[in-house]
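Asker: requesting a structural model of the entry that follows:
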Amino acid sequence: MSDLSKKLQNLSPEQRELLLKKLQARKKKSTAESRPETIQPRPDRESYPLSYAQERLWFFDQLVPGSPLYNISAAVKFYGPLNAAHLEKSINAVVERHEVLQVFFRTEKGAPVQHKAEGLFIPLTMENKDARSLEEIAAAEAQTPFDLTRAPLIRTRLIRLDDQTHVLMLTIHHIVADGWSMGVFINETARFYRRFNGDTSVTLEDLPIQYFDYAWWQKNAADEKKLRKQLDFWSSELKGMPTLLELPFDHKREAVQSFKGSHHHFSIDAATTKRLHELSRQAGTTLFITLLAAFQTLLYRYSHQDDFGVGIPIANRNKKELETLIGFFVNTLVIRARCQGDISFLDFLSRVKKRAFQAYDHQDVPFEQVVEKVQPQRNNQVSPLFQVMFELQGDALAGLNFGDLTLENIDFETGTAKFDLLLIM
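Answerer: Reported below is the predicted structural model:
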C-alpha cells in the first residue's frame, strides 16, 4: 500500500468530503481555463468602437484619401428569371442584419469613431449594359473610392444583358468586411432571396453578437497575458530577419508607393495538381503549406536571398460566434523563409510546416501590434516586414443556392496592388 493510500484511509469522513470538494473545484477551474473564451455583447450598446484593423485602414485613408486600394469587389452573372425587387430586398435584409454595414466614420477629439446611419437603404437600380465590356464596367466600379465619412460603405449595381441574364456588381470597403465576409454576404443574400421567393423552409438564426462587440472585446476584454506571450513569440521569430525582399524588378521602385498593379492569370494542369496533392499527403501536410514552400523556394531562387518573410492571411475567426459575422477580422501572419544549407525540398517543406503551425498558434495578435513590437525600418516605398504575400482561395460561388438561378463569377482587373507580388491560387 502506497503512502498516499495510507493517508487517504486515515482521513475522517469530514476530511474526505472536504478533499473531494477541493478536487471538484480544481477540476471546474481547470475546465473553465481550458474552455475557449466567448465574446459577449459589449456593456455599452450605444458605442461603436473600432478594431485595431479598422484603425489601420482609417489612418491609411487619412494619408491617402480617396484611394480605392481597400475596395473589395465582385461581379456575379445570373442566368435565369431574376426577380430584381427580391434581390434588392435580400441585400438590404443582410445590411440590416449586420450593423457594421450601416456605419460611417468621424474624427472626434482627435480619434476615429464610427456611427450607425439610421434608416439606411441600399438601392439596386437595374440598368442596361452600355458599350463597355462587363470587365471594364466592373473595373470602374472597383476603382471608384468610398468616402468613409458617409454611409453606406457598400455599393450594388445590377446590369441587364437580356431577360434571362443579369450581372450583380458588389463593392464593399475593407474597413467593414473581408474576404470571408463576402462569402457570408452572398450566402445570406441567397437564403433571403429564396425566402422572399416563397421558400418557407429557409431560416437564419439570430446573430449572437455584432462586429462592434468583437471590437470592444479586442480592446477591453481579450486575454492580455496571452497576447503578450504571443507578441514575445513574434519578436523572437522575426528578430534579425531582413525586412526587404529584393526581387529582380525591371524598373526602380517609386519614391512613394503608388499601389498601382495588374493581374496575370495562369493555370496548373490536372496532372500537376494531382501530384501536388500526393506530395502533400506524403509529407503529412496540407496543399497550402506545400504551395507556400514551393513559392518561397521560387522567391529564393530569383532573389538569391536566403532569409525573408512572406505574408499570409488568416481568417482570425477561431471563435464560433465569429463564423457568421460580417466585419474586418482577417489578420496577417509572417512566415519566415530560412533557406540556408544544402537541404532537400522535403526537408525545407518540413521546416515551413513547423513555422506555419507555430504562426497559427500565435495568430491572435493584430499584425499592427507585431509591426510595432518588431519595429522594422520603415520607408514609403514598401510595406513593413514583407512585400510578398501568398493566398489559397476556394470557389466563392460553390454551394450557393439562388433557387432556379445559375451563377458565374466574372474576373476583372482592379488596377491596384498592395504588395510587390501577391500569389493567389
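Asker: when you work out contacts or count neighbours from here on, use the C-alpha atoms and nothing else.
Answerer: Will do.
Asker: which parts of this structure are helices?
Answerer: In the chain, the helices defined using DSSP state H lie at 3-9, 13-34, 52-63, 84-97, 134-142, 179-196, 211-220, 224-237, 270-282, 287-303, 345-361, 367-374.
Asker: let me have the ones you listed in a markdown table, extended by distance to Arg253 and mean neighbour count.
Answerer: Formatted as a markdown table, the helices of the chain follow (distance: least, Cα to Cα, whole Å; neighbours: other Cα atoms under 10 Å):
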| stretch | distance to Arg253 | mean neighbour count |
| --- | --- | --- |
| helix 3-9 | 72 | 10 |
| helix 13-34 | 49 | 12 |
| helix 52-63 | 20 | 16 |
| helix 84-97 | 41 | 19 |
| helix 134-142 | 25 | 19 |
| helix 179-196 | 29 | 21 |
| helix 211-220 | 36 | 20 |
| helix 224-237 | 28 | 16 |
| helix 270-282 | 35 | 13 |
| helix 287-303 | 16 | 18 |
| helix 345-361 | 29 | 17 |
| helix 367-374 | 22 | 16 |
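Asker: can you count the residues close to His265?
Answerer: 7 (other Cα atoms under 10 Å).
Asker: ok, Phe367 to Phe345 distance?
Answerer: From Phe367 across to Phe345, the span is 29 Å (Cα to Cα, to the nearest Å).
Asker: show me the contacts for the closest residue to Ala74 other than its chain neighbours.
Answerer: Ranked by Cα to Cα, 6 or more residues apart in numbering and with sequence neighbours excluded, the top spatial neighbour of Ala74 is Leu170, at 5.3 Å. If a contact means Cα atoms under 8 Å, 6 or more residues apart in numbering, then Leu170 has 73-75, 154-157 as its contacts.
Asker: what about 6 Å?
Answerer: Contact partners of Leu170, counting by Cα atoms under 6 Å, 6 or more residues apart in numbering, are 73-74, 155-156.
Asker: so which of the residues you listed wins on neighbours?
Answerer: Ser73 (23 neighbours).
Asker: thinking again about what came up before, report the two members of the contacts of Leu170 separated by the largest distance.
Answerer: Maximum pairwise distance in the contacts of Leu170, criterion Cα to Cα, is 10.7 Å, between Ala74 and Arg155.
Asker: could you also give me the structure for this next sequence, so I can compare it with the first?
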Amino acid sequence: NGTIDPLLLEKSFNSILERHELLRSAIEYEITVQPRNVILKNRKIGFRSRDIRRQSAEQQKVSMDRFLKEDREKGFDLSRDPLIRLQLIQTGDEEYTLIWSNHHILFDGWGRGIILAELFQLYGDERFGRTRQLEEPEAYSTYIRWLEEQSREDAAQYWKNYLKGYKEKSGIPVNRKSGKTGDSGNREKVIALSRGLTRKLADLAARNHVTIHTALQSVWGVLLAK
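Answerer: Presented below is the predicted three-dimensional model:
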C-alpha cells in the first residue's frame, strides 16, 4: 500500500544484483562435463510492471490467477534466464501486488529476507535523498574459497566422535502389506497447521536465524529421537 515508483524499484533491485555477485549467476550445464556457476558482469533483473486499475475486482483476480499460472509454467532456463524476476501490478491508486519468482538454486527463504531488507533500505535512501548506508558485502567467491579450504576429514572425525557409542540407526516403523510384491504400504499424510501455530514456528525460526524448513526438520529430528 502507498505510492511506488516502478523505475526506482527496478533500479534498486538492480543495485542489489550489483552488490551480490551470486544473484548474477547463470548455471551452465549443457556444454560442460560438470555444471559451472558463471557470474555475469552486467546481468539485470527480470522486471515488468502493469497497471490494471481499470479492471473490476473480479477481472483483477482473473488476471492475477492467469499470470501466476503462466509464471509457474514458464520456469527458468538456468543457463539463459535471469534467475529472479518480478512483476509489479498496480491494482488501485495506492495498491500494488509485487510477484517475486526466483530459482531456489540462488538462495532460500532466509536469503530472501536479507535481500528484501536491503531493497527497502536502498529504495528509501534513493527516494528520500539519503546517503547510502549499506556496508559492502563479502563476495560469494570469498565464501566458496573458504568452503574449499575446510577439511572434510576433520568434519568426518568430529561427527564420529560426536556419535560415538551409538550402535545402530533409529528405524522408522513400517507396516508392510502382505501378498503384494513391492508394496510397502507407504502413504502420504497432509497436516494443516493453524495460523497461530504457523506464526509461532516463524517466530521460532526468526529468533534462531534459520528458515522455517530448518525448524521443521529439527522438530522431525526430535520426534524420531523420541
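Asker: any idea what the TM-score is?
Answerer: Once superposed, the chains reach a TM-score of 0.69 (TM-score structural alignment, normalised by the length of structure 2), with 195 aligned residues with a Cα RMSD of 3.6 Å.
Asker: returning to what we had before: list just the nearest of the contacts of Leu170 of structure 1 to Thr107 of structure 1.
Answerer: Closest to Thr107 of structure 1, out of all of those and judged by Cα to Cα, is Arg155, at 23.4 Å.
Asker: contacts for stretch 292-304 of structure 1, please.
Answerer: Here stretch 292-304 of structure 1 makes contact (Cα under 6 Å, 6+ apart) with 246-247, 349.
Asker: corresponding residues in structure 2 for that stretch?
Answerer: Aligned using TM-score structural alignment, stretch 292-304 of structure 1 spans no residues in structure 2.
Asker: centre of the chain to that stretch, how far?
Answerer: Centre-to-centre, stretch 292-304 of structure 1 and its host chain are 24 Å apart (Cα atoms, centre = their mean, to the nearest Å).
Asker: stretch 137-153 of structure 2 too?
Answerer: So, by Cα atoms, centre = their mean, the centroid of stretch 137-153 of structure 2 is 21 Å from its chain's centroid.
Asker: then stretch 123-142 of structure 2?
Answerer: 21 Å.
Asker: neighbouring contacts of it?
Answerer: With Cα under 6 Å, 6+ apart as the test, stretch 123-142 of structure 2 has contacts from Ser12.
Asker: kindly check the end-to-end length of that stretch for me.
Answerer: 27 Å.
Asker: one more: stretch 254-262 of structure 1?
Answerer: Distance between the two ends of stretch 254-262 of structure 1: 16 Å, counting by Cα to Cα.
Asker: quick one: map His20 of structure 2 onto structure 1.
Answerer: Using TM-score structural alignment, the partner of His20 of structure 2 in structure 1 is His98.
Asker: again, but for Ile114 of structure 2
Answerer: Match for Ile114 of structure 2 (TM-score structural alignment): Val184.
Asker: about what we covered before: got the helices of structure 1 as a markdown table, with distance to Thr203 of structure 1 columns?
Answerer: Below are these laid out as a markdown table (distance: least, Cα to Cα, whole Å):
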| stretch | distance to Thr203 of structure 1 |
| --- | --- |
| helix 3-9 | 56 |
| helix 13-34 | 33 |
| helix 52-63 | 31 |
| helix 84-97 | 13 |
| helix 134-142 | 32 |
| helix 179-196 | 8 |
| helix 211-220 | 21 |
| helix 224-237 | 37 |
| helix 270-282 | 37 |
| helix 287-303 | 34 |
| helix 345-361 | 34 |
| helix 367-374 | 36 |
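Asker: related to what we said a few turns ago, how close does the match of Ile114 of structure 2 sit to Arg336 of structure 1?
Answerer: Where Arg336 of structure 1 is concerned, Val184 of structure 1 sits at a distance of 31 Å (Cα to Cα).
Asker: and for Ile172 of structure 1?
Answerer: Distance from Ile172 of structure 1 to Arg336 of structure 1, by Cα to Cα: 32 Å.
Asker: and for Val374 of structure 1?
Answerer: From Val374 of structure 1 to Arg336 of structure 1 the distance is 14 Å (Cα to Cα).
Asker: same deal with Arg155 of structure 1?
Answerer: Taking Cα to Cα, one finds Arg155 of structure 1 at 38 Å from Arg336 of structure 1.
Asker: check Leu161 of structure 1 too.
Answerer: 48 Å.
Asker: which of these two has more residues huddled nearby?
Answerer: Legend: neighbour count by other Cα under 10 Å for Leu161 of structure 1 and Arg336, higher for Arg336 (23 against 16).
Asker: close enough to count as contact, that one and Gly311?
Answerer: No. Assessed by Cα atoms under 6 Å, Arg336 of structure 1 is found out of contact with Gly311, at 8.7 Å.
Asker: shouldn't Glu95 of structure 2 be in contact with Asn1?
Answerer: Yes. Here Glu95 of structure 2 reaches Asn1: they are 4.7 Å apart, a contact under Cα under 6 Å.
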